[in-house]
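J.: Compute the structure for the input listed below.
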Amino acid sequence: MNEILSHLSIGFDVASSWTNLLVAALGAFLGTMVGVLPGLGPINGVAMLIPIAYALNLPPETALILLAAVYVGAEYGGRISAILINVPGEASAIMTTLDGYPLARKGLSNVALSLSGWSAFCGSLVATIGVIVLAPVLASWALAFGPAEYFVLIIFAFCCLTSLLGNQPVKGTLSAMLGLAIATVGVDANSGVYRYTFDSVHLFDGIAFVVVVIALFAIAELLELLETTMRGQSPEVPPNERKLFNLSELLYTKWTVLRSSVLGFFIGVLPGAGASVASAVAYSNEKRYQEGRDPNACFGKGDLRGVTAPEAASTASAVGSFVPMLTLGVPGSGTTAVMMGALTLYNITPGPVLFETKPELVWGLVASLFIANVLLFLMNIPMVRVFSKVLSLPNWLLVPGILCISYIGVYAINAGTFDLTMAAFLGLIGYLLRKGGVPMAPMVLGVVLGDMMEQNLRRALSITNGELHILWNSPITIGLWIVSLAIIIIPPLMRRRHTRKSKTQTMTGEAATIGNS
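T.: Prediction:
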């Protein structure tokens, strides 16, 4: 403990200098703006700042503090557009739309925004403590995950999605399958074969995630909004009566935040798993847990716990992804991979030796994560009322505004019109699927996780020359298979048992009534 405290003192000495405090505040603000805008994402935000940081000749620890603040800030910002206009700014904010947007339509956008900001703060704080205390142990644990383990982990994530399918498992499964199909479009990285490209050069690189998420959420949502407006059925959003969440709502979600923060941190430690997996698993597990014990749970219709769970998990995962980068030299996410590239510009190689050769950089980064987290919380809470003013805009201004921002994000990918056309086409498909009651979240998660799932399966099979036994040949894979099967089998059995119990009680009551009469 004394050693940890001495390291932290070094870190806070570095992070609390005026230059680094200013850089952390600037990075937190820029990251929030990057997260709000659909299509940019933390990877692009960090990548755009690397040449600026290098050109300004910033010290390596200052440059890393700037990039880390942008990364965490982007995870904060993604929730804002997800809650207000049902357009996730980041892939990890997809789950936030499920309950955040219904809360906003009920006039509780201030509560949802402020409570999600608090959840993100707690998730980042828990993960920062985890980095300080458990980094070396978790780094060795993460090494045990090979391609087979990652493949089964993604299978586990998809099994967790069963709680999102509700009473329509066929439609939910169809949605996930469509997402996986979209993920296969493009050139096969291993064989070079063109898959589902229809001889169009624009599809050789596949369909970008930004195009899919803008189409299925923004454009499909706008089409529904236009339909209801033309019918004269445009829903009125009640005015916000409160600025922030209250103490009872804080206590109501406290255990959800804690569980999701811990889960998100451990998933973030796994190299490549990412905040998308963390938010999906946290939301699905919390939904299943709460619906089993709370008959008043209304996940998907505006439950506060449906907002706090993914937000706490995604920010905890973002912070947790620094563990493998710093201790093993292995990027924990796409964004930390870009940050590793920034370190190479300074001739710094992340890894175990870094803790001895550059302690001021490592512990300065850890301390700055805590400081940036506090700054983000202090920035976001006062801005809640400003953000929520978006909902008070009339539809004739809100619809074209959202469409312009969305299309700017789509156009910025390749600076071509094909992506705009593809977004419009997929948006129409998404609108028709919504009309048929098909949920969008499983489809988007299929797109996010599909490529990772395929690549890890191929790597695993290449190790054994095509033998499938590698997929259940380790304690980790066996454990994940067992848990995945349990998630699929146990809930239907419990529902069937509950139905039988209810029928038995009803029949007993009827028999008693007949006997008394």
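
J.: rest of the way, CA atoms for contacts and neighbours
T.: Noted.

J.: what's the burial count for the closest residue to A441 other than its chain neighbours?
T.: Leaving aside its sequence neighbours, A441 sits nearest to I94 (C-alpha to C-alpha, 6 or more residues apart in numbering; 6.8 Å). Per other C-alpha atoms under 10 Å, the neighbour tally for I94 reads 27.

J.: List of residues touching the helix or strand encompassing I94?
T.: Using DSSP states H and E, I94 sits in helix 94-105. Residues from elsewhere that reach helix 94-105 (C-alpha atoms under 8 Å, 6 or more residues apart in numbering): 79, 82-88, 109-110, 112, 236-238, 279-280, 283, 299-304, 306-307, 310-311, 441, 444.

J.: Can I get the buried part of these as one ChimeraX selection?
T.: Listed next is the ChimeraX selection for buried residues among the contacts of helix 94-105, using 16 or more other C-alpha atoms under 10 Å:
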select :79,82,83,84,85,86,87,88,109,110,112,279,280,283,299,300,302,303,304,306,307,310,311,441,444
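
J.: what helix or strand does H498 sit in?
T.: Take DSSP H and E as the rule and H498 turns out to sit in helix 475-516.

J.: which parts of stretch 432-448 are buried?
T.: Along stretch 432-448, these residues count as buried under the neighbour rule (16+ other C-alpha under 10 Å): 433-434, 438-448.

J.: From start to finish, how long is that stretch in a straight line?
T.: 22 Å (C-alpha to C-alpha, to the nearest Å).

J.: Check stretch 192-202 too.
T.: Note: stretch 192-202 ends 16 Å apart using C-alpha to C-alpha.

J.: Now do the strands in this structure.
T.: Secondary structure of the chain (DSSP state E): strands at 186-187, 194-195.

J.: what separates the last one from the chain centre, distance-wise?
T.: Mean-position distance between strand 194-195 and its chain equals 29 Å (C-alpha atoms, centre = their mean, to the nearest Å).

J.: one more, for comparison:
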Amino acid sequence: MDIFNNLAQGIITILTVQNVLLLLAGVTLGMIIGVMPGLGPTAGIAILLPVTFGMDPTGAIIMLAAVYYGSMYGGTITSVLINTPGESATVASTFDGFPLARQGRAGPALVMAAIASFIAGTIGVILLSAFAPMVASIARTFGPPELFLIVVVGLLTLIMIIGKNRILGILSALIGFALATVGIDIGVGEQRYTFGSSELISGIDFVPVAIGLFGVGEILYSLWRGAHKEHLDFGKISIKGKGFWPTRSDFKESNGAMVRGSFLGFFTGLAPGAGATVASLMSYSLEKSISKKPERFGKGAMAGLAGPEAANNGASAGAMVPLLTLGIPGSAATAVLLAAFLMWGLQPGPLLMEQNPDFAWGLIASMYLGNVALLIINIFMIPTFANVARVPFRILAPIIIVICVLGTFAVHSSMVEVGIMLACGVLGFFMRRYGFSPAALVIALVLGPLAEESLRQTMIISGGNLGIFIERSASMWILAVMVALIALPFVSRRITRLAAMAVTEFGRRRRGTPVEPSPEAQDSLGSPGSPGSPDLLDLSGQKKDVNSPN
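T.: Predicted coordinates for the structure are as follows:
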């Protein structure tokens, strides 16, 4: 009953004209940002962060959170219409969404995606309401050793789950930690790596780094791969059209996929580093493996669109659990949200729900209302948002860069931070170009001070004895998770190889001749190029860009 009472209090907290307007503005802006290829939730939140200065903290966070989960659906529009994911979490939506659009069923595909997003968002927020207090109560028993290990686990999950070139992922995280050391040494109180600059004494602010990496960097990368030369052309979409709404058979095919994707996405989002991209790809592989007609996937199966859409929206709710209860961002987008929390003096963690219950439950309650608003906006504004996708990238790119510069300067009126932002923009381009992970860098930058402080405290408590990490039961459990994360890719690869050999041997013995594994077996084993295969992901958890010149 406490959960329902807290939710009721949260709804009362946010039901002001200002908060409701900020919520509606957030979901609308999120949709528009998601429609713009090359941006996505992380860049959108980073660019809009300076706009929220001066606002009430609750209203500002509600707006930024609405941008986060609102952009999850916005990216679906371009995924379906032009086979271009608005952001990495909608990669799986292109597999069947675009074939549906080519069959003249763009309307039903977009409406079904909106419904799947609403169902997943609602289920996700209900689970968030139930799980967040439980995790917070456990986290209250954590001390500095456990907090340090959780930071390491978060980064390790991000690095180990992304497939190839994990060394580059580790290097990206180390760059983030290095940037986090600039400023005052909390141990001795002396300046370090400031190079005599008074503006660096307080450290490198998160805002210019995030805007540079995910705003300017993404724009430069999109220009490099030729987005400014693309001509987007798709048919007219109207809600008055005869084939705009899904059929009864579409719903029958997709009902199970939406529910499975919702739960899979939420529990995947709980793991720091996994995120919506991994959840959507896992959902697609699951739906294809259990379907009675797997041959339809990739050719316009509605379940192949509904499942991943539900998964990526469920994951956005799941990612809020470690953010609110542990202060650990599970993705680059939630890392930007964490920075926003800290700017307003709000420390996410075990005590947030006790010390700021109105804020915490107000944010959770806003996600309920936000999902209702998204459903209405998604369905009836689809033609309008589709027109946004028609705006040429060569026009959008310079406008976005100007907004990045003005937004960075508006924070502290510092040209040094503008320079840092532009330098990080160039860095972000080369990181994307050569397979580094901007997500790992930005999460390490945010978590760096927490990791350093908790490690110093741990060493003071133990007198420099590293054995403290294996003397505490909670630390032992976290260390076991770390070992499992490191071993998982190797064990998975070994099991896959043995399973493939078993399938081949079975066919040889049954027919007396060597046979190759069936397409269904190859799909279930994660064959190269299949949606469930790790080689679809790069270091940022995104699908490999098939349009890249390389």
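
J.: got the strands of structure 1 as JSON lines, with distance to E249 of structure 1 and mean neighbour count columns?
T.: Below are the strands of structure 1 laid out as JSON lines (distance: least, C-alpha to C-alpha, whole Å; neighbours: other C-alpha atoms under 10 Å):
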{"stretch": "strand 186-187", "distance to E249 of structure 1": "46", "mean neighbour count": "20"}
{"stretch": "strand 194-195", "distance to E249 of structure 1": "49", "mean neighbour count": "17"}
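
J.: Contacts for stretch 7-23 of structure 1, please.
T.: Residues contacting stretch 7-23 of structure 1 (C-alpha under 8 Å, 6+ apart): 62, 65-66, 359-368, 371.

J.: Apply the buried test to those and list what passes.
T.: 62, 65-66, 359-368, 371.

J.: Among the contacts of helix 94-105 of structure 1, which ones are in helices?
T.: Secondary structure defined by DSSP state H assigns 79, 82-85, 109-110, 112, 279-280, 283, 306-307, 310-311, 441, 444 of the contacts of helix 94-105 of structure 1 to helices.

J.: for the buried ones among the contacts of stretch 7-23 of structure 1, which one is nearest F121 of structure 1?
T.: Lowest distance from F121 of structure 1 to those (C-alpha to C-alpha) belongs to I371, with 10.9 Å.

J.: that older thread, tell me the one among the contacts of stretch 7-23 of structure 1 nearest to L485 of structure 1.
T.: V366 (37.9 Å).

J.: check contacts around the closest one.
T.: By C-alpha under 8 Å, 6+ apart, the neighbours of V366 of structure 1 are 11, 128, 131-132.

J.: which of these has the most neighbours?
T.: Counting by other C-alpha under 10 Å, top hit in the contacts of V366 of structure 1: T128 with 25 neighbours.

J.: List the contacts of stretch 333-342 of structure 2.
T.: 41-43, 45-46, 49, 61, 64-65, 68, 206-207, 210, 319-320, 323, 327-329, 347-348, 442-443, 446.

J.: ok, L222 of structure 1 touching L398?
T.: No. L222 of structure 1 is beyond contact range of L398, at 9.5 Å (criterion: C-alpha atoms under 8 Å).

J.: So those two - more neighbours on which side?
T.: When L222 of structure 1 and L398 are compared for neighbours, L222 comes out ahead with 22 against 16, by other C-alpha under 10 Å.

J.: ok, back up a step: what is the helix holding H498 of structure 1 packed up against?
T.: With contacts taken as 3 or more C-alpha pairs under 8 Å, 6 or more residues apart in numbering; DSSP states H and E, helix 475-516 of structure 1 sits against helix 147-160.

J.: mean deviation of the helix it packs on from structure 2?
T.: Aligned to structure 2 and superposed, helix 147-160 of structure 1 gives a mean residue distance of 1.8 Å (mean C-alpha distance after the TM-score superposition for structure 1).

J.: Out of the contacts of stretch 7-23 of structure 1, which comes closest to N246 of structure 1?
T.: For those, the closest approach to N246 of structure 1 (C-alpha to C-alpha) belongs to I371, at 24.8 Å.

J.: The closest one: what's it in contact with?
T.: Counting by C-alpha under 8 Å, 6+ apart, I371 of structure 1 touches 15, 21, 24.

J.: same check, this time on I3 of structure 2
T.: Contacts of I3 of structure 2 (C-alpha under 8 Å, 6+ apart): 129-130.

J.: so how far is I126 of structure 2 from it?
T.: Distance from I3 of structure 2 to I126 of structure 2, by C-alpha to C-alpha: 10 Å.

J.: what about L220 of structure 2, neighbour count?
T.: Per other C-alpha under 10 Å, the neighbour tally for L220 of structure 2 reads 21.

J.: Chain neighbours aside, what residue packs nearest to it?
T.: The shortest distance from L220 of structure 2 to any non-neighbouring residue, by C-alpha to C-alpha, 6+ apart, is to F429 (6.0 Å).

J.: Tell me where the stretch 351-500 of structure 2 has helices.
T.: With DSSP state H, counting those that start in this stretch as the criterion, the stretch 351-500 of structure 2 has helices at 352-355, 357-380, 382-388, 393-412, 415-434, 438-462, 468-471, 473-511.
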